[in-house]
Each structure stands twice: as structure tokens, then as C-alpha cells.
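Q: Sequence and predicted structure are below.
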Amino acid sequence: MRMHWDAFVAAVQERGAYESRHEAERAARVVLALLGAHLVGEVRAELAARLPETSALILLNPLQAHEPLPPERFVRATAAWIEGATEKTAAWDVSAVLSVVAEVAGDGLMDRVLFQLPPDYDLLFGHPRAS
């Protein structure tokens, strides 16, 4: 069963210890849009199917990255999209959102998502891979 947007945002708010729902929702929208630009094909569609409908629409937005950003540049891009964010706060935002995404996705799909991304994204998802 698909998670509702309110439950997703509440999970992000709790995970990120955001004072307001607005902050959690803003982080979720930015991070999901950037993530969606990095995923393609069935993996992107399957992840979208597991996420709330609102976030699925954000994830499936036709933005496409010219090249996959390494994790540190993904965090910098997040900071650039969130008004007043620093790299440190953006890293927090990314971690809060992607850890909830990893929980919703489950291990099998997460392995396929991480296969499409540059090395070390597993840490952003809070889903470290064994070396």
C-alpha cells in the first residue's frame, strides 16, 4: 500500500527534527526532484509507485541530470535550491528525506536505486553497503 504524503512528510519532519511541517515538505520536494533527475527506467517508476502520489509526481518530473552528481555535489545542489541553506543543513535535509525513501523502498529496490547512482550514495540514504 502506498504511503500518504502527510505520513511521508511527518516521517521526514520527525527524522530531520524540523520545527515545522513546511520545512520538512520543502526539503522533501527539493531532494526528491534532484533524486528523480538521477534515476531512469523501471527503477525510477517502481520507486515512484511506492512513494506517496505527490512525491511520485515530483520524482517523475522530466528533469534529467546531464551527468550523475557525486554525493557531495548532490548535497551542494540541494543547498542551492533551498533558500538560506548551507551545505551542512542541506546534508541534514538530504539525509532526513533519503532515509525515509530508503525505508519506503525496501532493501531490494534500494540495491537497484544505488546501482544507478555514483558511489557513496548509500551513506546519503543511511543505507551503508558492506565493503
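A: Okay, I see it.

Q: switch to C-alpha atoms for all contacts and neighbour counts from now on
A: OK.

Q: elements contacting the strand or helix carrying Ala28?
A: Following DSSP states H and E, the helix or strand that holds Ala28 is helix 21-36. Helices and strands touching helix 21-36, as assessed by 3 or more CA pairs under 8 Å, 6 or more residues apart in numbering; DSSP states H and E, comprise helix 5-16, helix 53-59, helix 71-81, helix 87-105.

Q: Can you say which of those helices is nearest to Val43?
A: Nearest to Val43 among the helices and strands packed on helix 21-36 is helix 87-105 (10.4 Å), distances taken as CA to CA.

Q: One more to weigh against that first structure:
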Amino acid sequence: MTWHDLVRRIRAAGRYTTDGEAEDVLRAVLAALGGHVTGEERCELTALLPPEAGAVLAGSIPLTQPLTAPQFVEAVATALDTAPPSARWATGTVLTELAQTAGEELTGRILAQLPRGYALLFGRVELAPAA
């Protein structure tokens, strides 16, 4: 997959009007995600992405305290200078596409690194343990 292919996938999935808009969304979400995904999962995901996308992901400094899913969306909203509902759409679009690229096993390991609440952003169901 090339950078242009990935941008086109984001554009189509997110129904963005231009490649530039899709590219801005992709960069913002990858930069935010890069602070959360570490170790082997970060290396594996970076290797699956086009070099430009991998560089954005790998170029983020890992956070010492991960953001909750709502805080993550808010960080994307700030980066894009947009409202939270638009940022939620952007985040879900990019993370769902990344999950499709990564596959079930790697996506599961990435989600295991994140606080509860991220699964829906990746297009996955997050079941609560039985009480």
C-alpha cells in the first residue's frame, strides 16, 4: 500500500471531499495514536503502513499516562481545530482503517495497551465482563 492509497481509503471511508482533508485527518490521528502504541505492536503496525504513515506514528513520543478514549478524541479535535463530533468521526475512520490493515490479532494487542473505551474507535465491540 502506498501513502496515496491509504489517503484514498481514508477519504472514501470518511467521505472527505479532498485528499488534503483526508491526509490532515490521517496525520492527526496517527500522531495521537503514536503516543499510545509502544513496543512490538508499534513496530509491527509501523511496518504495515506506508513509510510516510509509519514515520508519523513512530515519530510520536510515547505518553507516560495514556489518554482515555474521550480525551484522545479531544486531542484530535484540538489538532484538527474542529468540533468533537467531527474529531470522533475522523478518529473512528482512521482507526477502523488501521484495524483492517493490522488484522484481528495485532488490533487486539494494540487495544490491550489502551484504556477501556477505545474498541469502538477501532470499529470493534468492547464487551464488559459479567458481574
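A: Great, that's in hand. These numbers come from a predicted model, not from an experiment.

Q: Would you pull the TM-score for this pair?
A: Once the chains are overlaid, their TM-score stands at 0.94 when taken by TM-score structural alignment, normalised by the length of the first structure; 128 aligned residues with a CA RMSD of 1.0 Å.

Q: For the helix holding Ala28 of the first structure, give me the average deviation versus the second structure.
A: Once fitted to the second structure, helix 21-36 of the first structure is off its aligned match by 0.4 Å on average (mean CA distance after the TM-score superposition for the first structure).

Q: buried set for that helix?
A: The neighbour-count check on helix 21-36 of the first structure (16 or more other CA atoms under 10 Å) flags 23-25, 27-36 as buried.

Q: circling back: mind putting the helices and strands packed on helix 21-36 of the first structure in a markdown table, distance to Asp120 of the first structure and mean neighbour count included?
A: As requested, these are exported to a markdown table (distance: least, CA to CA, whole Å; neighbours: other CA atoms under 10 Å):
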| stretch | distance to Asp120 of the first structure | mean neighbour count |
| --- | --- | --- |
| helix 5-16 | 21 | 18 |
| helix 53-59 | 21 | 19 |
| helix 71-81 | 7 | 19 |
| helix 87-105 | 13 | 21 |
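
Q: Turn the ones you listed into CSV, including distance to Glu46 of the first structure.
A: What follows is those, written out as CSV (distance: least, CA to CA, whole Å):
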stretch, distance to Glu46 of the first structure
helix 5-16, 17
helix 53-59, 10
helix 71-81, 22
helix 87-105, 9
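
Q: mind checking which of those helices is nearest Arg44 of the first structure?
A: Minimum separation from Arg44 of the first structure across those (CA to CA) falls at helix 53-59, 7.7 Å.

Q: So which bit of the second structure is the closest one matched to?
A: Using TM-score structural alignment, the residues of the second structure aligned to helix 53-59 of the first structure are 51-57.
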